[in-house]
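Asks: Just to be clear, the model below is a prediction. Sequence and coordinates:
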Amino acid sequence: MTAPGGTWDRVMVKVTRRAVVAAGVLAAFAAGIYYVARAESAPKNARKGPPPVPVITAKVEAADVPVVLAAIGTVQARASVAVRSRVDGHILETHFREGQTVAKGDLLIRIDPRPFAAQLKQAEANVARDRAQLAKVRADLARYGALTERGVASVQKHEEAQAAASSLEATIRGGEAAIEFARLQLEYSSIRSPLDGRAGSLLVSAGNLVRGTDAAALVVINEIRPVYVSFTLPEHHLGEIRRRMNEGGLVIEARPPDDPRPPATGAVDFVNNAVDPATGSIGLRATVANADERLLPGQFANVRVTMDTFRGALVVPAQAIQNSQKGPFVFVLKAGSLKDNQAEVEQRYVKPGTQFEERVVIREGLAAGDIVVTEGQLRLQPGSRVVIRPAAQTS
């Protein structure tokens, strides 16, 4: 006979087994629902992908691009004169300010003119005396000539009078030369500017004694309108330089470093006759009008020489070009992918050429009208989605 307790235990074991099986079925059902829901939502998330990358773009354009060579030039005065005294004397006064622009013929310095004025008067008086004596001797000569013809006076007297007249005539010519010299000395006491230019520092002040043999200058005047700008270019450009000089000349632009104003322009007027073997460069010189006098002798200037012009060249902003192990490339918006200011990009390798200011000539790899990315490339890869933003909003 079975005990009541045993029957109860068997009943409880069956109930427990059924509960476990039911719980397992419910768990499997819930898991199935979860995975089905996840599987349905996964394609939607996959299709959504990362957000588009904000970028700035620019269109590939055709433009005329000058071929420019850059160099560092030195500004030189077209003429420079060290003004010295040509006579001895004390400086009475100066008639210019240091750094002043002067014109040719302007009075600069006046040396005490009184000794030279006195010498001039003395020379004039000597000539006047000699002329008076010559007049008397000529009268004597005429008289002796008449008397000699009549046999009253000797031929010797006539010859002596003739010699005296000739001597006085020579003396007068010497006196006239002395007058001219005295006038020059008096003129030299007023020192005038020999050219248009700008005066430098006054090296000898009023009151000092100067001599015509002094080596030191009183002031240096530089002609700075126009000025010369001398520079060098690599010798392999010599053929092109000669061609351009024969066709009408080379135009340059010169600007002092860190000067924001537009550059001064000029034309090359001299090409050296030899190449420097140490540097492999050829020397050139250009004349620049320098109307605003911003270029001063001795100053360095950034020089740009326009050698040629590429007509209709394809250009892009320089910052659009990136570099890789395979060479330079750009990110380009795929054709037909632009919609609602968003597009897909592709990587395209290019062959860049001459750079002018902020633009680069593209010799191969792009076509006019292509749209390239100029900012935001670091976050891009081929196939990335981008959103185009105006330049003012991409900081």
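Replies: That came through fine.

Asks: C-alpha from now on. contacts and neighbour counts both.
Replies: Will do.

Asks: tally of neighbours for residue 204?
Replies: Taking other Cα atoms under 10 Å as the neighbour definition, residue 204 ends up with a count of 15.

Asks: State the distance from the closest residue to it other than its chain neighbours to residue 195.
Replies: Excluding its sequence neighbours, the residue lying closest to residue 204 (Cα to Cα, 6 or more residues apart in numbering) is residue 218, at 5.5 Å. Distance, residue 218 to residue 195, by Cα to Cα, to the nearest Å: 15 Å.

Asks: Which of the two has more residues huddled nearby?
Replies: In terms of neighbours (other Cα under 10 Å), residue 218 is the more surrounded of residue 218 and residue 195; the figures are 20 against 17.

Asks: How about the contacts made by the more buried one?
Replies: Each residue near residue 218 by Cα atoms under 8 Å, 6 or more residues apart in numbering is listed here: 82, 83, 84, 85, 202, 203, 204.

Asks: Show me which of those is closest to residue 137.
Replies: Residue 137 has its nearest neighbour among these in residue 85, at 42.6 Å by Cα to Cα.

Asks: so who does residue 306 touch?
Replies: 66, 67, 68, 69, 250, 251, 252.

Asks: which of those has the most neighbours?
Replies: Among the contacts of residue 306, residue 252 has the most neighbours (other Cα under 10 Å), with 23 neighbours.

Asks: which strands and helices sit next to the helix or strand it falls within?
Replies: According to DSSP states H and E, residue 252 maps onto strand 251-255. Contacts defined by 3 or more Cα pairs under 8 Å, 6 or more residues apart in numbering; DSSP states H and E place strand 251-255 against strand 264-276, strand 300-317.

Asks: now what about the first one, what contacts it?
Replies: Right, strand 264-276. Taking Cα under 8 Å, 6+ apart as the rule, strand 264-276 contacts 235, 249-255, 281-290.

Asks: related to what we said a few turns ago, now render the contacts of residue 306 as CSV, adding distance to residue 173.
Replies: Written out in CSV, the entries for the contacts of residue 306 read as follows (distance: Cα to Cα, whole Å):
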residue, distance to residue 173
66, 69
67, 69
68, 66
69, 65
250, 57
251, 57
252, 58
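
Asks: number of nearby residues for residue 315?
Replies: When neighbours are counted by other Cα under 10 Å, residue 315 registers 27.

Asks: Give the closest residue to it in space, chain neighbours not counted.
Replies: Excluding the flanking residues, the one nearest residue 315 by Cα to Cα, 6+ apart is residue 361, at 4.5 Å.

Asks: so how far is residue 376 from that neighbour?
Replies: Taking Cα to Cα as the measure, residue 361 and residue 376 are separated by 21 Å.

Asks: and if you look at residue 72?
Replies: Using Cα to Cα, one obtains 35 Å as the distance from residue 72 to residue 376.

Asks: again with residue 331
Replies: As for residue 331, its distance to residue 376 is 10 Å (criterion: Cα to Cα).

Asks: neighbour-wise, which of these two wins?
Replies: The neighbour comparison of residue 331 against residue 376 (other Cα under 10 Å) goes to residue 331, with 25 against 15.

Asks: check contacts around that one.
Replies: For residue 331, the contact set (Cα under 8 Å, 6+ apart) comprises 320, 345, 346, 347, 348, 372, 373, 377, 382.

Asks: The structure to be compared is supplied as follows:
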Amino acid sequence: MHRLLAFSLVLAALSSCQRAQQKSNAAAPPPPVTVAKALDTELIEWDEFIGRLAAPQAVEIRARVSGYLAEIHFREGSDVKAGDLLFTIDRRPYQAVVDRTQADVERAQVRLELAKMEARRAKALIESKAIAVEEIDQRNQALAEAEASLRSAKATDSQARLDLEFTELRSPISGRIGNVLITQGNLINGGTNNSNASVLTTIVSVDPIHCYLDVDEQSALKYRELRRLGQRASALDEQIPAEMALANEQGYPHKGHIDFVDNRLDPGTGVIRSRALFPNPGGLMAPGFFARVRIPGSGKYRGLLVQDNAVGSDQGKPFLYIVGQDETVKQVPVELGPMHEGMRVVKTGITKDDRIIVNGMALVRNGTKVTVKEELEMKTAMLPAAAASSTKQ
């Protein structure tokens, strides 16, 4: 009897709780959500590669003449311009040679003037038959020898002056200079055809700068197909844009273009070498740095962008929550594309007029009713709540 009474009391309590819960559920308002329409814009898909920076020009500064290194006129690691004086080799021995060859030129000029006078005198005497023909020939021959001697002396003098000029080593290009490999006071070896000529330093150009990247075979075939379809130009026809970032940079702040594509695929690595050219004012980038480079991987097309955190996943399949005209939530499967400027490309599944839930996703399910608290632009929806509110205001 007591057990039956206790059981009746429990049933009455449960029934009361169920009625209270149903009443509470009936009174609960639909959850508030924030929605935004997808951003309809023109898109280009980008392919990313890892590249390495390289100098367009690199020069080893070697001495053309031998001698003692007298002066160094630059600071190691500084920027130099074409024509700047870098090193001076002891000029005194070469100046002495120039003085001697100049004297030889003057001596040859005196001899030539004497030979010319003798030739003119012989020509006057031959008319009066006061000189033999053999004497005329000898004087003409002496004149020719004097002219040849003068040319030889001038050539020797020119070489001596050139060697004297080579005692001043100037920068052949503008760029950044390296460290001094032979210090002041040492005897250095020189020579234009001497592989043992001393290397004094190196110079690399840094503005603009090259970035070499290896493009895989699949990407290369895709680019050629895009070119065939007229959706992408060749690097030979026009400048293909390229964007780059260093290891410590976000996004792709450096803008350049592809200026070279190799003529064959490397069968050993399965890649084709390409090169991009980037402005480098101030020399921020240096040869040898690694960089992230991206180039267009598709033609231009119209696409839809959504906030990436608005995308949900159901057993690995992406979806978006769409709010219909009757304020009912519908879960829509979508096909996603790459990221574009912080937003996600949606290839299929939605239209530009669909209202997509961007805030409050955790409160809704497929088929539930919601209250649209706020409708924003998709760009605004990407901002934090406080910033989005102030932007809307």
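Replies: Thanks, I have it. Computed from a predicted model, the values in this text were never measured in an experiment.

Asks: And the TM-score between them?
Replies: In this superposition the chains share a TM-score of 0.81, using TM-score structural alignment, normalised by the length of structure 2; 365 aligned residues with a Cα RMSD of 3.4 Å.

Asks: sorry, back to before: how about the residue nearest to residue 204 of structure 1, what's its partner in structure 2?
Replies: The pairwise alignment with structure 2 assigns residue 218 of structure 1 to residue 200, based on TM-score structural alignment.

Asks: Then residue 177 of structure 1?
Replies: Under the alignment by TM-score structural alignment, residue 177 of structure 1 pairs with residue 155 in structure 2.

Asks: That match: neighbour count?
Replies: Counted with other Cα under 10 Å, residues neighbouring residue 155 of structure 2 total 14.

Asks: One more: residue 228 of structure 2?
Replies: A count of neighbours around residue 228 of structure 2, defined by other Cα under 10 Å, yields 12.

Asks: Distance of it relative to residue 163 of structure 2?
Replies: Between residue 228 of structure 2 and residue 163 of structure 2 the distance, using Cα to Cα, works out to 57 Å.

Asks: what angle separates the strand holding residue 252 of structure 1 from strand 300-317?
Replies: Relative orientation of strand 251-255 of structure 1 versus strand 300-317 (axes from the mean of the first three to the mean of the last three Cα atoms, to 10 degrees): 110 degrees.

Asks: List the contacts of strand 251-255 of structure 1.
Replies: Contact with strand 251-255 of structure 1 is made by 229, 262-268, 286, 295, 301-306, as judged by Cα under 8 Å, 6+ apart.

Asks: ok, now stretch 297-304 of structure 1?
Replies: Against stretch 297-304 of structure 1 from outside (Cα under 8 Å, 6+ apart): 68-77, 222, 224, 227, 231, 252-257.

Asks: And it, how far out from the chain middle?
Replies: Taking Cα atoms, centre = their mean, to the nearest Å, one finds the center of stretch 297-304 of structure 1 at 5 Å from the center of the full chain.

Asks: Could you do stretch 375-391 of structure 1 as well?
Replies: A distance of 38 Å separates the C-alpha centroid of stretch 375-391 of structure 1 from that of its chain, computed with Cα atoms, centre = their mean.

Asks: Any idea how far apart the tips of that stretch sit?
Replies: Terminal-residue distance, stretch 375-391 of structure 1 (Cα to Cα): 9 Å.

Asks: list the buried ones in it?
Replies: Buried residues in stretch 375-391 of structure 1, counting neighbours by 16 or more other Cα atoms under 10 Å, are found at 375, 377, 380, 384, 385, 386, 387, 388.

Asks: Throw those into a markdown table and include distance to residue 16 of structure 1 and secondary structure, thanks.
Replies: Shown next, in a markdown table, are these (distance: Cα to Cα, whole Å; DSSP: H, G, I helix; E, B strand; the rest coil):
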| residue | distance to residue 16 of structure 1 | secondary structure |
| --- | --- | --- |
| 375 | 69 | strand |
| 377 | 65 | helix |
| 380 | 61 | coil |
| 384 | 58 | coil |
| 385 | 58 | strand |
| 386 | 61 | strand |
| 387 | 62 | strand |
| 388 | 66 | strand |
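
Asks: on that earlier part again, so the strand holding residue 252 of structure 1 matches what in structure 2?
Replies: Across structure 2, the stretch matching strand 251-255 of structure 1 (TM-score structural alignment) is residues 241-245.

Asks: Please tell me how far the match of residue 177 of structure 1 sits from residue 106 of structure 2.
Replies: Residue 155 of structure 2 sits at a distance of 13 Å from residue 106 of structure 2 (criterion: Cα to Cα).

Asks: Provide the aligned range in structure 2 for stretch 285-297 of structure 1.
Replies: The aligned range for stretch 285-297 of structure 1 is 275-287, by TM-score structural alignment.

Asks: how close does the residue nearest to residue 315 of structure 1 sit to residue 324 of structure 1?
Replies: Applying Cα to Cα, one obtains 19 Å for the distance of residue 361 of structure 1 from residue 324 of structure 1.

Asks: Just want to know which of those two has more residues nearby.
Replies: For residue 361 of structure 1 versus residue 324, neighbours defined as other Cα under 10 Å are more numerous around residue 361 (24 against 8).

Asks: Tell me which helix or strand the residue in structure 2 that that one lines up against sits in.
Replies: Using TM-score structural alignment as the criterion, residue 361 of structure 1 maps onto residue 345 of structure 2. Under DSSP H and E, the secondary-structure element containing residue 345 of structure 2 is strand 343-348.

Asks: circling back: can you select the buried ones among the contacts of residue 218 of structure 1 for me in ChimeraX?
Replies: Listed next is the ChimeraX selection for buried residues among those, using 16+ other Cα under 10 Å:
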select :83,84,85,202
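
Asks: buried ones in the biggest strand by length in structure 1?
Replies: Ranked by residue count and defined by DSSP state E, the top strand of structure 1 is strand 61-83. Residues of strand 61-83 of structure 1 classed as buried by neighbour count (16+ other Cα under 10 Å): 61-62, 65-66, 68-69, 71-81, 83.

Asks: Stretch 291-305 of structure 2 now?
Replies: Along stretch 291-305 of structure 2, the positions that meet the burial threshold by neighbour count (16+ other Cα under 10 Å) are 291, 292, 293, 294, 295, 296, 297, 298, 299, 303, 304, 305.

Asks: before we move on, what SS does residue 182 of structure 1 have?
Replies: For residue 182 of structure 1, the reduced secondary structure class is helix; criterion used: DSSP: H, G, I helix; E, B strand; the rest coil.

Asks: Aligned counterpart of residue 87 of structure 1 in structure 2, please.
Replies: Counting by TM-score structural alignment, the partner of residue 87 of structure 1 is residue 65.

Asks: Do I have it right that residue 188 of structure 1 meets residue 88?
Replies: No. Taking contacts as Cα atoms under 8 Å, residue 188 of structure 1 lies outside contact range of residue 88: 9.7 Å.

Asks: got the contact list for residue 97 of structure 1?
Replies: Residues counted as contacts of residue 97 of structure 1 (Cα under 8 Å, 6+ apart) are residue 199.

Asks: Right, I'll call it a day here.
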